[in-house]
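K.L.:
Everything below, folded, please.
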Amino acid sequence: AVPAGAALALLPLVFSVRAARALLPDAEHPARLVAPIRDTIAAANLSGLLLAIGLGAAGLLA
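P.N.:
Reported below is the predicted structural model:
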């Protein structure tokens, strides 16, 4: 079973959804893709970090 603390890794989903919503209408305009790319990078980095924190906290509390 996965510890409940691992659910922290779902928080960056907000960045992923925001990036996807901005990407779809602006896909033809590369200059407008800066924010969606930034959000995608933030989501990728934060999800791994938060998963590690959640799993680490679960290990410390067990």
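K.L.:
switch to C-alpha atoms for all contacts and neighbour counts from now on
P.N.:
Will do.
K.L.:
just checking, what packs against the host helix or strand of Leu46?
P.N.:
Here Leu46, judged by DSSP states H and E, is contained in helix 34-61. On a contact count with 3 or more Cα pairs under 8 Å, 6 or more residues apart in numbering; DSSP states H and E, helix 34-61 meets helix 13-26.
K.L.:
Just want the angle from the helix it packs on to helix 34-61.
P.N.:
160 degrees (axes from the mean of the first three to the mean of the last three Cα atoms, to 10 degrees).
K.L.:
So which residues make contact with helix 13-26?
P.N.:
Arg32, Leu33, Ala35, Pro36, Ile37, Asp39, Thr40, Ala42, Ala43 (Cα atoms under 8 Å, 6 or more residues apart in numbering).
K.L.:
next up, for comparison:
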Amino acid sequence: MDIREYLGDVLLLVILVISTLVLVFNLNFDLIKSVAAALMMLSLGGLIFLVHWKVRLIEKSLT
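P.N.:
Coordinates of the predicted model:
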């Protein structure tokens, strides 16, 4: 697994979490709701990252 292949995915995941936290804090939510929103975005981003990783593994095994 080469980290350079997944650097874009990791960067987009970090941007997703940071933008969610900025949005939640600007809407004056409390800390618990902010943490919950961050965890939801991390889990969603992690799921997308895992699906992308599995697709790359399948592509490599087919070639």
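K.L.:
Of the contacts of helix 13-26 of the first structure, just the buried ones, PyMOL syntax please.
P.N.:
Filtering those down to the buried ones (16 or more other Cα atoms under 10 Å) takes a single PyMOL command:
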select buried, resi 33+36+37+39+40+43
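K.L.:
Of the contacts of helix 13-26 of the first structure, which is the nearest to Ala1 of the first structure?
P.N.:
Closest approach to Ala1 of the first structure among the contacts of helix 13-26 of the first structure (Cα to Cα): Ala43, at 24.0 Å.
K.L.:
And the closest one, what's its match in the second structure?
P.N.:
Using TM-score structural alignment, the equivalent of Ala43 of the first structure in the second structure is Gly45.
K.L.:
how near is the spatially closest residue to its match that is not a sequence neighbour to Ile3 of the second structure?
P.N.:
If the residues on either side of it in the chain are set aside, Gly45 of the second structure comes closest to Leu13, at 5.5 Å by Cα to Cα, 6 or more residues apart in numbering. Distance, Leu13 of the second structure to Ile3 of the second structure, by Cα to Cα, to the nearest Å: 14 Å.
K.L.:
Comparing those two, which shows the higher neighbour count?
P.N.:
Leu13 (20 against 8; other Cα atoms under 10 Å).
K.L.:
Show me what that one lines up with in the first structure.
P.N.:
With the correspondence set by TM-score structural alignment, Leu13 of the second structure lines up against Phe15 in the first structure.
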